[in-house]
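# A structural model of the following input is requested.
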Amino acid sequence: MVAGFRRTLSLPLAKPTAAPALRRGAGDNRQSLRSTSLPGRSHPVVSHLLDQIRSAPVDRGASPSGIDAIDRLLAAVNDLLRLPQTGEALRRRPAWADRLLDAFLRLADAHGSFRSAVLTLSDLRAEAQAAIRRADPARLASAARSFRRTEKEVTRLAADIKDLARSSPLAPGKWADAAEAEITGILTDAAAVTAAKSVTVFLGIASAAAAEAASMSKDSWKIWPTRKASKAEETVALAAAAEGLEEGIGRVFRSSVNIRVSLLNAITPAL
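As a prediction, this is how the structure comes out:
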């Protein structure tokens, strides 16, 4: 589970004449003035990202709606990363930038592997149906074994990013600038929520794959003639659902790659 969101800081505009600013000294006052360039919670891009972070988690299982929720969250993260002010904050905090880059690179790699696994499952599903139609138990058993191998691969992908779903608190002493601390916290939480939703979807696909493999008994082909009509309807429904998932997963993969590019661009000084 993702830790409760801790980001409750407000982003007041710096006032040079205010007493706290005078007590901080000239150096800190310049820091405060600089922080006003960072987008606050009222900024449309930040507000949209917060909406995606706070949205209800996807149901247990995999569905186009669950995939779409991840895609919307990643798109909102990418929008924030593309703001020049965010890039400046990233370059001022290289340790945090590296941590964020590592998290989203791992998520991008996981979603790339997940996309390949889902496409493999689609091919195996067609192979299993062909084996049943042709009354070929050996071919069906081979497809079932491949389903189980792919299910284990997807389960491993979920385990590989599970630790990212825990958003660790930031050390307050390291963030004298409230605006930078808040943007840092929002992006950190976004990575954690993306991981949590991804784990749920990955495990949903793995569970479905395991169930399909279990249904591929060596005698499945014997009952095909008696259930031909109902099986045809089930096949059409499964194909439609799989197509929706595959399209959504493709969008998520492209969004994760876009974030990788945006992060690298943000932390790389212009030549």
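# Could you use CA atoms for every contact and neighbour count after this?
Fine.
# residues near residue 178, how many?
Look at residue 178: counted by other CA atoms under 10 Å, it has 17 neighbours.
# I'd guessed it sits against residue 11; true?
Yes. Between residue 178 and residue 11 there is a contact under CA atoms under 8 Å: 7.2 Å.
# Kindly provide the distance from residue 265 to residue 78.
Separation of residue 265 from residue 78 (CA to CA, to the nearest Å): 12 Å.
# who's more crowded, these two?
residue 78 (22 against 14).
# who's in contact with that one?
255, 258, 259, 262 (CA atoms under 8 Å, 6 or more residues apart in numbering).
# Please give the structure of this sequence too, so both can be compared:
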Amino acid sequence: MASYHARSNSLPSRPHPVIPEFEEQLCRLRAFEAVSSSASTSISNKLNGLEDLLDCVDRLLVLPLNQQALSEEKHQKWVDQILDGSLRLVDVCNIAKDALSQTNESNQLLQSVIRRRRSSAAEFSSEVKKFLTSRKVVKKAMHKAIDDLKAIEINPINKDNGTTAIVSMLREVQEITHTVFKSLLSFISGPKPPSKSFISNILRSNRIEEESQLNEFARVDAALKKSDSMHVENAQNQLEELELCIQDLEQGLETLFRRLIKTRVSLLNILNH
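Presented below is the predicted three-dimensional model:
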């Protein structure tokens, strides 16, 4: 990636130490996105990396030269788009948090039924149906949020038109944030089921291998759809793993949510001065 200070007159000839750090964090996030993985640790790494990237942004926004550049009239269009995009990302973050909370609540209720040894098969079956119904609602919300993100156009900036480095950097942050959130939403919703004709033509060994590659959400979905007295123990193990996964994601999202709000407030304060 080209160095930011080489293409901008807004930053000193000797780059601020946070600029190389910003570029390193951005490259790391892009590397995470380039690797396809269904592991929850992959999503957690992306959320943590995004938080570190936004921390760099916050430190860049306190620099007087960057504040002056963002307040210039010629950059108003770009800054307005960045602010609008940041609000949308805050909304998506809230949607993901609500989805995790809803899933975890259903998860805990179902685990409670399983742990009560005196629970009837009918009670267990009823709670499974409630869980799967809740998952359908969550999946629908995730797919809609993904479509909404895809509909948000992030216009590229011509770096030769005098646009300052900080504006370009903010746009790149917004772009990678969109990408990370799409990965997160897809992770929560799980993969779309293949067609029935495809399922009927694959071998059982392939199905087992395919299920082993599913993430915690999708494994629970698969376990409960075929749950009976023989599969209850397996379902409980999957639910416990999902609960730990959700706790980890909720913690990362909550921290990221606060960081997104802080960055947005910093931008608003710069424009209001």
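# TM-score of the superposition?
Superposed pair, TM-score by TM-score structural alignment, normalised by the length of the first structure: 0.74. Supporting alignment: 233 aligned residues with a CA RMSD of 2.8 Å.
# circling back to that earlier point, taking the contacts of residue 78 of the first structure one by one, which sit in helices?
With helices taken from DSSP state H, the overlap with the contacts of residue 78 of the first structure comprises 255, 258, 259, 262.
# so which of these is the most crowded?
residue 259 (26 neighbours).
# what's the helix or strand for residue 186 of the second structure?
helix 165-189 (DSSP states H and E).
# what's the matching range in the first structure for the next helix or strand after that helix?
Per DSSP H and E, helix 165-189 of the second structure leads on to helix 196-200 as the next helix or strand towards the C-terminus. With TM-score structural alignment applied, helix 196-200 of the second structure matches no range in the first structure.
# residue ranges of the helices in the second structure, please?
Going by DSSP H, the second structure shows helices at 18-34, 40-61, 64-70, 76-115, 121-151, 165-189, 196-200, 204-212, 216-225, 232-272.
# circling back to that earlier point, tell me the mean distance between the helix holding residue 186 of the second structure and the first structure once they are aligned.
For helix 165-189 of the second structure, the mean deviation from the first structure after alignment is 1.3 Å (mean CA distance after the TM-score superposition for the first structure).
# which helices and strands sit right next to that helix?
helix 18-34, helix 40-61, helix 64-70, helix 76-115, helix 121-151, helix 216-225 (3 or more CA pairs under 8 Å, 6 or more residues apart in numbering; DSSP states H and E).
# and these as TSV, adding distance to residue 160 of the second structure?
Output for those, formatted as TSV (distance: least, CA to CA, whole Å):
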stretch	distance to residue 160 of the second structure
helix 18-34	19
helix 40-61	21
helix 64-70	16
helix 76-115	15
helix 121-151	27
helix 216-225	45
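# And residue 181 of the second structure, what's its match in the first structure?
That one, residue 181 of the second structure, aligns with residue 198 by TM-score structural alignment.
# For that match, grab the count of nearby residues.
27.
# Tell me the buried residues in stretch 92-110 of the second structure?
92-93, 95-97, 99-100, 102-104, 106-107, 110 (16 or more other CA atoms under 10 Å).
# Which two among the residues you listed are spaced furthest apart?
92 and 110 (27.2 Å; CA to CA).
# Map residue 51 of the first structure onto the second structure.
Counting by TM-score structural alignment, the partner of residue 51 of the first structure is residue 24.
# separation between residue 153 of the first structure and residue 35 of the first structure?
45 Å.
# okay, the two: which has more neighbours?
residue 35 (21 against 17).
# Just to confirm, what residue range of the second structure does stretch 247-255 of the first structure align onto?
Going by TM-score structural alignment: stretch 247-255 of the first structure matches residues 251-259.
# tell me the average deviation of the matching stretch from the first structure after fitting.
Mean for stretch 251-259 of the second structure is 0.9 Å (mean CA distance after the TM-score superposition for the first structure).
# now swap in stretch 84-100 of the second structure and tell me
Mean for stretch 84-100 of the second structure is 1.3 Å (mean CA distance after the TM-score superposition for the first structure).
# residues in contact with that stretch?
138, 141-142, 145, 174, 177-178, 181, 185, 188, 246, 250, 253-254, 257, 260-261, 264.
# chain center to that stretch: distance?
Stretch 84-100 of the second structure sits 9 Å away from the centroid of its parent chain (CA atoms, centre = their mean, to the nearest Å).
# can you count the residues close to residue 83 of the first structure?
Neighbour tally, residue 83 of the first structure, other CA under 10 Å: 15.
# Also the one 3 residues further on?
For residue 86 of the first structure, the count of nearby residues is 21 (other CA under 10 Å).
# Under the alignment, what does it map to in the second structure?
In the second structure, residue 86 of the first structure lands on residue 66 (TM-score structural alignment).
# these two touch, right, that match and residue 168?
No. Using CA under 8 Å, residue 66 of the second structure makes no contact with residue 168, being 11.6 Å away.
# Tell me the residues that contact both of the two, please.
By CA under 8 Å, 6+ apart, no residue touches both residue 66 of the second structure and residue 168.
# Can you tell me how far the residue most central in space within the first structure is from residue 204 of the first structure?
Centroid check for the first structure by CA atoms, centre = their mean gives residue 194 as the closest residue, at 3.5 Å. Residue 194 of the first structure sits at a distance of 15 Å from residue 204 of the first structure (criterion: CA to CA).
# ditto for residue 139 of the first structure
From residue 139 of the first structure over to residue 204 of the first structure (counting by CA to CA), the distance is 26 Å.
# Which one's more surrounded, the two?
Comparing residue 139 of the first structure with residue 204 by other CA under 10 Å, the one with more neighbours is residue 204, at 19 against 16.
# tell me the contacts of that one?
Counting by CA under 8 Å, 6+ apart, residue 204 of the first structure has contacts 60, 61, 62.
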